[in-house]
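[1] Dropping a prediction and its sequence here:
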Amino acid sequence: MNADTLARSSRRHARASTALISLYVLGALPLSAYGFDIFGTNSAVTSTPAGIFADAGSGRPCLFGPVGTPLTLSEAVDRALCGNPKTSQAWANVKVRAAAVGTAKSAYLPTLSASLQGGRDDTSTDVKNHPRLDSINRSNVYSTSVSANWVLYDFGGRKAGLDNAEALLAAAQAAQEALLQQMFSTVATDYYAAQSAAGKLAQAKIAEDLAHDSFTAASARVSRGIAAISDQLQTQTAWAQATFVRTEVEGEWLTALGTLASDMNLNPDHAIQLPDGEDGNTPADDFTETVAAMIDNAQRTHPSIAAAKARLNAAMASERQTRAEGLPVFSLAGKYSQNNQPASLGLGEPQFPATGRDWYVGVQVQIPLFEGFGRIYRTSAARSQTELQTSILDEVRQQIGLDVWKSYQALRTATQNSVNAATLVSVAAQSFEAARHRYAAGVGNILELLTAQKTLSEARQQRIHSLTEWRAARIHLASSLGRLNANDIRP
């Protein structure tokens, strides 16, 4: 092969290598540039921040139009779980952990890297007193190389790293579910609080109207001279007090609506209309499990328990990984390189185009001999982290048991009070009608009428409050048990 042929061959190699490296640099060659999920880790991520709670029945989960009129609890929960920043953060954390699992799995595959170096080489040599030995070389030079490394054995380091990543993913998934359960319960509580406030406001308006009617009746009796002026003044005072209470309850209602709107990631002043508080589920004492069985089941299956267990497993895997990092690593290594550095037979001889090649394949052993005692302390820290997560798991179990106990007792109390409130409304209504007829007939006094009127107003408000308290307690118990699902709010 003559010099011209060698030069043309070198230029072809240079162009091919340049194209290869350009593709690599521009991101057209690596698989990651195409967004390939080669390990299928995205299957661990739900399609929306709301997870299994998203209303998939519409075919458009987490896509909403105008707020419903009236706003149902189902829609409020869907909007909150889809749009609340906290649920989005939990969803993003699952994505991060899923990607970390893919990273841990990639450690089992070989790594390949390529490099290209090119430039203009202008070389001149002036040999003093020997001009015939002088030389000048001007050429475009390049060098390319491809290297590979494949870890064959690392004493369980990669396995521990993968176990750690998978455990943290499981913890993130369980934490997301626990947060969704908590957010579900919070939105339901705020929804029922707003509904209760709306019911109280309606009853406060009725009470204000009754107080006005009483004032009108008392004024008529005073004008006819059959009642003292004190009756008119007392009813006027009661009317003013009813107006004061109605104004105060109206402020509580607006505050409750603003809180509910904020839960749904809307402005607090967003107009919301709720159904009547009498509509919806009614109380029923339908407990099928003992509280002890509920506590035991929740301490085994609650998402918060699953998250704590997964974090403990991750800490144990991290401890194993830390230990393995201090042991030898056996790898299969290889490299191929090529360059077009010109060759010369000796000093003063002309340089000729040439192609140089070099390659090797072999086994590489990396042995960490001394790390400044850092490995000892990192291992100790990993062991302590395992102890910490064990204590956290025990704390979570204890808290779950207490939450179930409190929620169970709150639901039982709300169930009984709802029955008591219904009875109270019935009796108070009869008492008020009797007092009103007695006063109209002139055989009753104004204090009797005002007392009956106030008692009826309070009883009606307690009835609305007891209904919404029972519904909220029911949701909260399901959340404490870790059993909340869409069926708890959809008929």
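    Received the coordinates, thanks. Numbering: from 1, shown residues only.
[2] use CA for all of it now, contacts and neighbours both
    Fine.
[3] What is the three-state secondary structure of the residue located most distally from the centre of the chain?
    Using C-alpha atoms, centre = their mean, the residue of the chain lying farthest from its centre is residue 129. It sits 80.8 Å away. The three-state assignment at residue 129 reads coil, by DSSP: H, G, I helix; E, B strand; the rest coil.
[4] For residue 335, pull up the helix or strand it's in.
    Using DSSP states H and E, residue 335 sits within strand 329-339.
[5] and whichever helix or strand comes after that strand, what does it pack onto?
    Later in the chain than strand 329-339, the nearest helix or strand by DSSP H and E is strand 343-344. Strand 343-344 is packed against strand 351-352, with contacts defined by 3 or more C-alpha pairs under 8 Å, 6 or more residues apart in numbering; DSSP states H and E.
[6] And for the strand it packs on, what's in contact with it?
    Outside strand 351-352, the residues within contact range by C-alpha atoms under 8 Å, 6 or more residues apart in numbering are 3, 137, 342, 343, 344, 345.
[7] roughly how far is it from the heart of the chain?
    In terms of C-alpha atoms, centre = their mean, to the nearest Å, the centre of strand 351-352 is found 67 Å from the chain centre.
[8] go on, stretch 161-177?
    Relative to its chain's centre, stretch 161-177 lies at 13 Å (C-alpha atoms, centre = their mean).
[9] Now restrict the contacts of strand 351-352 to buried residues only.
    Among those, those buried by neighbour count (16 or more other C-alpha atoms under 10 Å) are residue 342.
[10] Reformat the contacts of strand 351-352 as JSON lines; add distance to residue 397.
    Output for the contacts of strand 351-352, formatted as JSON lines (distance: C-alpha to C-alpha, whole Å):
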{"residue": "3", "distance to residue 397": "81"}
{"residue": "137", "distance to residue 397": "79"}
{"residue": "342", "distance to residue 397": "74"}
{"residue": "343", "distance to residue 397": "76"}
{"residue": "344", "distance to residue 397": "79"}
{"residue": "345", "distance to residue 397": "81"}
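[11] residues of the strand holding residue 335 that come out buried?
    329, 330, 331, 332, 333, 334, 335, 337, 338, 339.
[12] Likewise for stretch 242-256?
    Neighbour count says stretch 242-256 has 242, 243, 245, 246, 249, 250, 252, 253, 254, 255, 256 buried, by 16+ other C-alpha under 10 Å.
[13] Among these, name the ones in helices.
    242, 243, 245, 246, 249, 250, 252, 253, 254, 255, 256 (DSSP state H).
[14] Below is an additional structure, to be compared with the one above:
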Amino acid sequence: MILRLVASTGLLALISGCAQYAEQLAPDSPSEPWQQGRKTGPSLLPQPASARQGPAATDFGVRGMTETTALSAPPETQPGKVYQLPELIDISARHNPATRVAWEQARQAALAVGIAESTFLPTLSANVIGGSQQNVTPVDVLGQTRDIKTTVDGSTSAVALQWLIFDFGQRRAAANVAKQLSTAANINFNGAHQLLIFNVTRAYYQYGATQTGAEIAGQSLRNSRAILDAAVAREKNGLGTTVEVAQARQQVAQSELRQVTAAGLKQDAYQALLAAMGVSPTMQIKVAGSGSRRLPAPSDVSTEEMIEQALARRPDVLASYAAMKAGQAGIDVAKADFMPKVYMAGVAGQGTGGFDASGLPTIGQQTSGTGILVGAAVPLYDGGLRAANLKAAESRAAAARATFHKTQEEAVREMVVASNTLRSALASYRAASKLTDAASVTYDAALDAYRNGLGTVTAATAADSGLLDARQARTDAHAASLIAAANLAFVLGTMTSPQAADSIRYR
């Protein structure tokens, strides 16, 4: 007995020591790196001082894991094919992780509805209990001590039924909460796809702008070289100076730098497009340009009818409304806790038992029984728990209502701002187009005048730079108009398919 007590005490001491020494798994201080493998042997038990490593150099690197190097394979594409916007959206819809997350959340919400509705049905359970007990009793018989061994064993098996018959609508309210949340999750799933369509569309137009920008930079380089050729020709004919040639070479170098910068911006925009699609950054795909796309006409969403139509189909507004309805149903769930509940229970069981004493015949028996019970539980006192739950439910419902109204107001504000942004972008494009036409005429005239000895190289290079700036401004305004149109379609809740994104029209 003493040995058992000592062993038990030692085991408890070792187990309690694990919690204390588990702290060694963390870094020693805020300024020292965590050393992988340090003080993490097969056990958390105290280690001898010889087994502990000394302080390591300040190196916050971590040991590599080959399991983290496996990347998802990029989507299969057709070599040489130039992909249009709807095809890019289709690829992203099938491979973007964000839509898969939204899908799983919708499935979880749907399963929650099934869980809530299952509470209307009874539950059945089978139980089996068995055991044996042996006792040794020393008895003095005619001056001699003898041990009398007795054994009691038995088993019981039963099938039990439990059924909540009436609960003043608590389960129905809980099922309503689950259904509203499922509706919100399904709406958010569609909303995730709408957001994906918009993000890919925006990235596509931004990438198209960089494609056009690279073409403009290339054309500007050719214009600069034309000025340089003219300067060199004038110098050979004795009409120009080395200063003019140097100025022209400087303009060429500046154009080459702009071309390199434009190529870098194009690569960055390409990676941004792949990121919006949710595919591998190593994916190589040819993307159609958007520089020649027709711009939409200006749109005004200030009418109450258009705003009401948009509010009736925006996913965030609809999901917020479903969440508000779920909050109201949650109040009914909390109120039902104050009411009694009626249960029904049934059991059917059978048991066997035996008694065996040394030197006596074995005694055994079998029993069976069935029964049905109906009862009611009436809550009387719980220390204010139900009242607190009711107040919490009312608070959640109030917060959901406020969130819904806030979502409505933000949606309307987004519509008005998006409409104004589109009108401004279209106006900027018209102004930039006029500027480009004027700058083109100025450049042609300045170059011809310089070639014929009637102008200066300074005027020619200035005209070249002005033409580049005007063309870039028109490209930026064109992309901004397309993006603003896509944003307006998104906030109006009409960007619901790849085809809708590819043909944006407003009335």
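    Nice, thanks for sending it over. All figures in this text were calculated on a predicted structure; none of them were measured in a lab.
[15] TM value for the aligned chains?
    Remark: TM-score between the superposed chains equals 0.79 [TM-score structural alignment, normalised by the length of structure 1]; 426 aligned residues with a C-alpha RMSD of 3.0 Å.
[16] I'd like the distance between the residue nearest to residue 242 of structure 2 when sequence neighbours are not counted and residue 467 of structure 2.
    Sequence neighbours aside, residue 235 is the residue nearest to residue 242 of structure 2 in space, at 7.1 Å (criterion: C-alpha to C-alpha, 6 or more residues apart in numbering). From residue 235 of structure 2 over to residue 467 of structure 2 the distance is 25 Å, taken as C-alpha to C-alpha, to the nearest Å.
[17] Tell me which of those two has more neighbours.
    residue 467 (25 against 16; other C-alpha atoms under 10 Å).
[18] That one maps to what in structure 1?
    With TM-score structural alignment as the criterion, the equivalent of residue 467 of structure 2 in structure 1 is residue 456.
[19] Hmm, its match is touching residue 435, no?
    No - counting by C-alpha atoms under 8 Å, residue 456 of structure 1 stays clear of residue 435, with 11.4 Å between them.
[20] related to what we said a few turns ago, what's the helix or strand for the residue nearest to residue 242 of structure 2?
    Counting by DSSP H and E, residue 235 of structure 2 is found in helix 170-236.
[21] Remind me which helix or strand the spatially most central residue of structure 2 belongs to.
    The residue lying closest to the centre of structure 2 (C-alpha atoms, centre = their mean) is residue 98, at 5.1 Å. Assigned by DSSP H and E, residue 98 of structure 2 belongs to helix 97-118.
[22] For the equivalent of residue 316 of structure 1 over in structure 2, give me its contacts.
    Counting by TM-score structural alignment, residue 316 of structure 1 corresponds to residue 328 in structure 2. Residues in contact with residue 328 of structure 2 (C-alpha under 8 Å, 6+ apart) are 394, 397.
[23] Helix or strand: which one has residue 328 of structure 2?
    Using DSSP H and E, residue 328 of structure 2 falls within helix 315-336.
[24] Same question for residue 138 of structure 1.
    Counting by DSSP H and E, residue 138 of structure 1 is part of strand 135-153.
[25] What is that strand packed up against?
    strand 111-125, strand 329-339.
[26] Let me have those strands in a markdown table, extended by distance to residue 142 of structure 1.
    Shown next, in a markdown table, are these (distance: least, C-alpha to C-alpha, whole Å):
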| stretch | distance to residue 142 of structure 1 |
| --- | --- |
| strand 111-125 | 4 |
| strand 329-339 | 6 |
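[27] For residue 445 of structure 1, find the nearest of those.
    strand 111-125 (95.7 Å; C-alpha to C-alpha).
[28] Check the mean deviation of that closest one from structure 2.
    Its aligned residues in structure 2 lie a mean 3.6 Å from strand 111-125 of structure 1 after superposition (mean C-alpha distance after the TM-score superposition for structure 1).
[29] picking up where we left off before, mean per-residue distance, the helix holding residue 98 of structure 2 versus structure 1.
    Counting by mean C-alpha distance after the TM-score superposition for structure 1, helix 97-118 of structure 2 comes out at 1.2 Å.
[30] Give the full set of residues in contact with the aligned partner of residue 261 of structure 1 in structure 2.
    Alignment note: residue 261 of structure 1 maps to residue 274 in structure 2; criterion TM-score structural alignment. Residue 274 of structure 2 sits next to 280, 281, 283 when contact means C-alpha under 8 Å, 6+ apart.
[31] re the thing from before, please report how far the counterpart of the residue nearest to residue 242 of structure 2 in structure 1 lies from residue 215 of structure 1.
    Alignment note (TM-score structural alignment): residue 235 of structure 2 maps to residue 222 of structure 1. Distance, residue 222 of structure 1 to residue 215 of structure 1, by C-alpha to C-alpha: 10 Å.
[32] overlap in contacts of these two?
    Contact with both residue 222 of structure 1 and residue 215 is made by residues residue 232, according to C-alpha under 8 Å, 6+ apart.
[33] The aligned partner of residue 282 of structure 1 in structure 2: neighbour count?
    Structural correspondence for residue 282 of structure 1 with respect to structure 2 (TM-score structural alignment): residue 294. Using other C-alpha under 10 Å, residue 294 of structure 2 is surrounded by 11 other residues.
[34] I'd like the secondary structure assignment at residue 294 of structure 2, please.
    Three-state assignment for residue 294 of structure 2 (three-state DSSP): coil.
[35] follow-up on the earlier one: looking at the helices and strands packed on strand 135-153 of structure 1, spot the one closest to residue 231 of structure 1.
    strand 111-125 (94.9 Å).
[36] now for the closest one, which elements pack on it?
    So strand 111-125 of structure 1, by 3+ C-alpha pairs under 8 Å, 6+ apart, packs with helix 3-26, strand 135-153.
[37] For residue 446 of structure 1, which of those is the nearest?
    Nearest to residue 446 of structure 1, of all these, is helix 3-26, at 90.4 Å by C-alpha to C-alpha.
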